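Visitor: give me a 3D structure for the following:
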Amino acid sequence: MIVHLWNYLYRNIFRFWLKWILRQFTGKCELQRICDSSKKRAERTLEIEYSLESSKCKALQSSVYASKDEVEKCVAIIITEKKINIQKDTGFVSKLQLCLLQISGCKKLYLAVEDLRKQLYNSDNKEHEEQLMELWNWLMPHEKLKARITKQWCDIGFQGDDPKTDFRGMGMLGLTNLLYFSKHYPREARQILARSNNPKLGYSYAIVGINLTEMAYNLLKNGFLKTHFYNLVPGEPQLKDFHQFY
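Guide: Next comes the predicted model:
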């Protein structure tokens, strides 16, 4: 109760006056002070994001959703709203643009990942079937499938003779992650698959992979991956960056 009360008072009263006092002393708005500080990468972008989302100005709030083509316009609006002299603060524009690209990029990345997760595996979809066959070929290059529906799928960690039933929770995202890892890191993927067949310490390779997809998805959904991407990607994070995290 006390924590909630303090958060409310700080966000709605104390923070406003603190920002006002600091602007009188420094001659710079909060966004400028964040960009001027020694903070780098994720630390700076997270603070910029919080500042914009906490603003009472709708234009500043909406800037965190700006597309790549809208970033320059949003920065211009922020400069006007905050009465920033960019001739005196020459590094402000480039730093703020980078932060906005990262912030909006993470939001777009989540939507792209969510679309893949919601896309159910369809055995009548040629592209889905080709990706599944490609996964088998990367993991088992020296063994051919005897049929589309076969117990051989259990050899790479699926639960039954038709893998499509195992993709229900994570949809095509689960398959895409498994395929990305197997395709870009074939040696490591085959080593892990070989260890999964240990009679005492073994595990279901594909099922564990799908569970890891769920973990990565939840981290992205809950905002815990923002720090990772803000530190790693100098701009908009792409779907391949999520696969790389996986």
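
Visitor: C-alpha from now on. contacts and neighbour counts both.
Guide: Will do.

Visitor: so what does the longest helix seen in the chain touch, helix or strand wise?
Guide: In terms of residue count, the longest helix belonging to the chain (DSSP state H) is helix 92-118. With contacts defined as 3 or more C-alpha pairs under 8 Å, 6 or more residues apart in numbering; DSSP states H and E, the packing partners of helix 92-118 are helix 30-36, helix 41-54, helix 71-81, helix 171-184, helix 205-221, helix 226-232, helix 239-245.

Visitor: residue 193 is nearest to which of the ones you listed?
Guide: Residue 193 sits nearest to helix 205-221 of all these, at 6.0 Å, using C-alpha to C-alpha.

Visitor: follow-up on the earlier one: ranking the helices and strands packed on helix 92-118 by burial, who's on top?
Guide: Compared across these, helix 171-184 shows the largest average neighbour count, a mean of 21 (mean count of other C-alpha atoms under 10 Å).

Visitor: returning to that earlier point: columns distance to residue 2 on top of the helices and strands packed on helix 92-118, output as JSON lines?
Guide: Formatted as JSON lines, the helices and strands packed on helix 92-118 follow (distance: least, C-alpha to C-alpha, whole Å):
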{"stretch": "helix 30-36", "distance to residue 2": "27"}
{"stretch": "helix 41-54", "distance to residue 2": "21"}
{"stretch": "helix 71-81", "distance to residue 2": "34"}
{"stretch": "helix 171-184", "distance to residue 2": "42"}
{"stretch": "helix 205-221", "distance to residue 2": "28"}
{"stretch": "helix 226-232", "distance to residue 2": "29"}
{"stretch": "helix 239-245", "distance to residue 2": "38"}
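
Visitor: please provide the structure for the following sequence as well, for comparison with the first:
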Amino acid sequence: MWARVWGFLYSKYFRFWLKWILRLLTGKCELQRLLGRAEAGARRTLSVEYSLESSKNKVLRDAVHVEEAQVEKCVRDVMKEKKIEQNDTRFKTNLHVSLLQISGYKKLYLNVENLRKVPYDSENEEHEEQLIELWNLLMPHENLKARISKQWCDIGFQGDDPKTDFRGMGLLGLVNLVYFSKHYTNEARQILSRSNHPKLGYSYAIVGINLTEMAYSLLRNGALKAHLYNVVPGLPQMEHFHQFYCYLVYEFDKFWFEEEPESIMHFNQYREKFHEKIKGLLLDHNVVLTLQDTKKP
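Guide: The predicted structure follows:
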């Protein structure tokens, strides 16, 4: 309770006076101080984002909602509003990068959300091709005998037709599974093999779709900002979301076998424990969660 009270008092009263005092002492506004000393990455961009959102100035508040095409103009408007010389190239460049990251995060979420909203359609040739590609990537030495087949259970789907398993995450779930299998084929096959463990096994594809939901929810609530601001010095793309998903798949498999659950019936409990672990890691402003960094010796 005291933390909430302090947060309210700080944002309502103390922050204004602290900024005023620092402006007198340094001769610089808050944005100049943030963009002048901090290194590129999440710590700087998150501070800039908070500063803009908290401002009483409408031009500054609106800056966090600017689209990519308007970033350059927005930078000029902010500099004019704060009476910062337009030839201050360091300020201009750093603010431009931070605004690109902020606008890019919002755009990435919309792109991911739009893909999630696309239902899997067995009449759509592209959807069907991606599903067959998933099978071929994971089971290169076994032919799929029919489109509707018990064989789908071999890679962790629930029944004869995988399309029913994509209802929650739509096409996003399939795209994630294919991406991991295509870009980390050896790891995907190894994890699929481990998922068939007689005691600690789990449904590979179903868990993969569940992890898509986890990645999506972390993106939606803003928890991925620090990670993406550190990884991408500009506009985050769908590729970066897929890479984070790959990290989750790889790390969840390790987590599952380290925890040694009594049975798959406890999946939700361990899934939530893993979720909390990831959320804890994402609180670090220096966080980078990629499969490449995980696998470094």
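
Visitor: picking up where we left off before, among the helices and strands packed on helix 92-118 of the first structure, which comes closest to residue 157 of the first structure?
Guide: That would be helix 205-221 among those, by C-alpha to C-alpha, at 4.3 Å.

Visitor: and that closest one with helix 171-184, angle?
Guide: Angle of helix 205-221 of the first structure versus helix 171-184, following axes from the mean of the first three to the mean of the last three C-alpha atoms, to 10 degrees, is 110 degrees.

Visitor: could you say what helices and strands helix 205-221 of the first structure packs with?
Guide: Judged by 3+ C-alpha pairs under 8 Å, 6+ apart, helix 205-221 of the first structure is in contact with helix 92-118, helix 171-184, helix 186-196.

Visitor: please produce JSON lines containing these, extended by distance to residue 51 of the first structure.
Guide: Shown next, in JSON lines, are these (distance: least, C-alpha to C-alpha, whole Å):
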{"stretch": "helix 92-118", "distance to residue 51 of the first structure": "12"}
{"stretch": "helix 171-184", "distance to residue 51 of the first structure": "33"}
{"stretch": "helix 186-196", "distance to residue 51 of the first structure": "42"}
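
Visitor: of those, which is nearest residue 210 of the first structure?
Guide: Proximity to residue 210 of the first structure, assessed across these by C-alpha to C-alpha, is greatest for helix 171-184 (5.1 Å).

Visitor: just name whatever secondary elements that closest one is in contact with.
Guide: Judged by 3+ C-alpha pairs under 8 Å, 6+ apart, the packing partners of helix 171-184 of the first structure are helix 92-118, helix 126-139, helix 186-196, helix 205-221, helix 239-245.

Visitor: and the shortest one, what does it pack onto?
Guide: Translated: helix 239-245 of the first structure. Helix 239-245 of the first structure sits against helix 92-118, helix 171-184, with contacts defined as 3+ C-alpha pairs under 8 Å, 6+ apart.

Visitor: re the thing from before, will you turn the helices and strands packed on helix 171-184 of the first structure into CSV that also has distance to residue 15 of the first structure?
Guide: Shown next, in CSV, are these (distance: least, C-alpha to C-alpha, whole Å):
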stretch, distance to residue 15 of the first structure
helix 92-118, 21
helix 126-139, 52
helix 186-196, 50
helix 205-221, 28
helix 239-245, 35
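
Visitor: for residue 125 of the first structure, give me its contacts.
Guide: Listed by C-alpha atoms under 8 Å, 6 or more residues apart in numbering, residue 125 of the first structure has no contact partners.

Visitor: separation between residue 163 of the second structure and residue 6 of the second structure?
Guide: Residue 163 of the second structure is 50 Å from residue 6 of the second structure, where distance means C-alpha to C-alpha, to the nearest Å.

Visitor: give me the three-state assignment for residue 121 of the second structure.
Guide: With DSSP: H, G, I helix; E, B strand; the rest coil as the basis, residue 121 of the second structure sits in coil.

Visitor: from residue 162 of the second structure, how far off is it?
Guide: Distance from residue 121 of the second structure to residue 162 of the second structure, counting by C-alpha to C-alpha: 11 Å.

Visitor: the more surrounded of these two?
Guide: Of the pair residue 121 of the second structure and residue 162, residue 162 is the one with more neighbours under other C-alpha atoms under 10 Å, namely 22 against 15.

Visitor: just give the closest residue to that one, not the sequence neighbours.
Guide: Distances taken as C-alpha to C-alpha, 6 or more residues apart in numbering put residue 152 closest to residue 162 of the second structure, at 7.0 Å, once the chain neighbours are dropped.

Visitor: adding distance to residue 192 of the first structure, write the helices and strands packed on helix 239-245 of the first structure out as CSV.
Guide: Formatted as CSV, those follow (distance: least, C-alpha to C-alpha, whole Å):
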stretch, distance to residue 192 of the first structure
helix 92-118, 24
helix 171-184, 10
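
Visitor: what residues does the residue nearest to residue 162 of the second structure make contact with?
Guide: 158-162.

Visitor: by neighbours, which of those residues wins?
Guide: If you count neighbours using other C-alpha under 10 Å, the busiest of those is residue 162, which has 22 neighbours.
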